[in-house]
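1. I need the structure of the sequence given here:
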Amino acid sequence: MPYATVQEFTDFLDPDPVPANAARLLDKASRKLDQLLIGTRYPTSNGLPTDPELAAVFKEAVCLQAQYIADLGDETGANANVSQLHVGNQRMIRALSLGGDGTSRVSPDMLTLLQTSGLLLIYPIVWG
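-> Here you go, the predicted model:
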């Protein structure tokens, strides 16, 4: 279940046009958000957060991720490990792994929003 509607995504993108596959992008973006928040606890009703502030963060996060997927032009992630692409003479170089070079499958803006909202906690490891 997506955390944002096509109309909310349309409003978010305004004045830019909404992609024809907006509903599918919102579904994919919502699943990515669910993946990032595995283990996070918050009250829900019908799978949606009940807190209005949290629901607003989820909606914005999903819109950011859907926009990112659309802008990448790689909905399936098939080109996630492409580190270089030259159109002249059609040269493409793939990274050896998805963990290093290549395009992230998660919007940097979505990660920032989740971190600054306290949903994606980062605890430093301290030695000593």
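2. From now on I want contacts and neighbour counts done on CA atoms only, so please keep to that.
-> Noted.
3. hang on, isn't Q84 packed against M92?
-> Yes: in this structure Q84 lies within contact range of M92 using CA atoms under 8 Å: 5.7 Å.
4. To check against the first, give me the structure of this:
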Amino acid sequence: MPDVGDVVTARLAVAPADNTTSATLVVTRPDGSTDTPVVTSEDDGAVWTGPVVYTLAGLWRLSWTVTGTGASVEHEVVSVAPAPAVTATGRSYATTTQLASALREAPPLDAVALLERATQLLDTDFLVAAMYDVDDGGMPTDPVVAAAFADAVCAQVEFWGEVGVETDVSGPLQGVTLGSLSLQFGAGDNRSGPSYYAPKLVRALASLPADRFRMTVVTGGW
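-> Predicted structure coming up:
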């Protein structure tokens, strides 16, 4: 799969072909705009090539129209990925360096996106009712709290590496209280519902001293 910024050579083979064969290429970008690159032929029209510069992430359509011998219309849809991020583009409580240290191995190539997703999970599922000192951007200013948040999101990324980001895993937790943090997975009859949280994430938050971080969250009933 190409990334944004890639320059590729589109190629079309035509058979049969002769000196009457001609081809044009129309490139339709994800935003609906089009371009008509200059194409060249080889082997008396049997092979046609043209440059394509992928400037946007999304689905691109490459449409060839052949006239003369071998007349046809050919379409190809190409999925283009965003340029890989190596630094955070959104809100993140941990860096890829911290993740590598937590994993004790090289982080995954999508580590930036995973850390940002884990940060969003922490914000929405755990920190809504939390009290701690923050800066103008809402990031923790206490180094102990910041370190715990980093540990938490790294633990969540590690957890996703084991079970998959979209996988529902039967969690062992069912009615557990750790300090001021209360969690409930499942609903009666000793049945555990799906857990979306890394156990180490919970422990990272529960280890924080009450004078620096206070919260009460109850989650359950799935």
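5. follow-up on the earlier one: show me the common contact partners of Q84 and M92 of structure 1, please.
-> Residues touching both Q84 of structure 1 and M92 by CA atoms under 8 Å, 6 or more residues apart in numbering: none at all.
6. Wait, V7 of structure 2 touches G50, no?
-> No: using CA under 8 Å, V7 of structure 2 is not in contact with G50, being 10.5 Å away.
7. In terms of neighbours, single out the busier of the two.
-> Neighbour totals were compared for V7 of structure 2 and G50, and G50 leads with 17 against 13 (other CA atoms under 10 Å).
8. The more buried one -> structure 1?
-> Under the alignment (TM-score structural alignment), G50 of structure 2 maps onto nothing in structure 1.
9. Would you mind giving the secondary structure of G50 of structure 2?
-> strand (DSSP: H, G, I helix; E, B strand; the rest coil).
10. Does it touch R11 like I think?
-> Yes: the criterion here is CA under 8 Å, and G50 of structure 2 meets it with R11 at 6.7 Å.
11. Give me the mean distance between the longest helix seen in structure 2 and structure 1.
-> In terms of residue count, the longest helix belonging to structure 2 (DSSP state H) is helix 143-163. Helix 143-163 of structure 2, aligned to structure 1 and superposed, deviates on average by 0.9 Å (mean CA distance after the TM-score superposition for structure 1).
12. What are the contacting residues of the helix or strand following that helix?
-> Later in the chain than helix 143-163 of structure 2, the nearest helix or strand by DSSP states H and E is strand 169-170. By CA under 8 Å, 6+ apart, the surrounding residues in contact with strand 169-170 of structure 2 are V163, S192, G193, P194, S195, Y196.
13. Sitting in helices, which of those do you find?
-> Those of these lying in helices (DSSP H): V163.
14. from the contacts of strand 169-170 of structure 2, which is closest to V144 of structure 2?
-> Proximity of the contacts of strand 169-170 of structure 2 to V144 of structure 2 (CA to CA) peaks at Y196, which lies at 24.8 Å.
15. if I look at whatever residue of structure 1 lines up with the closest one, how far off is S45 of structure 1?
-> Applying TM-score structural alignment, one finds that Y196 of structure 2 aligns to R105 in structure 1. R105 of structure 1 is 28 Å from S45 of structure 1, where distance means CA to CA, to the nearest Å.
16. Tell me the counterpart of H75 of structure 2 in structure 1.
-> Using TM-score structural alignment, H75 of structure 2 lacks an equivalent in structure 1.
17. Go ahead and list the helix or strand containing the residue nearest to H75 of structure 2 when sequence neighbours are not counted.
-> Leaving aside its sequence neighbours, H75 of structure 2 sits nearest to S63 (CA to CA, 6 or more residues apart in numbering; 4.5 Å). Secondary structure assigned from DSSP H and E places S63 of structure 2 in strand 58-67.
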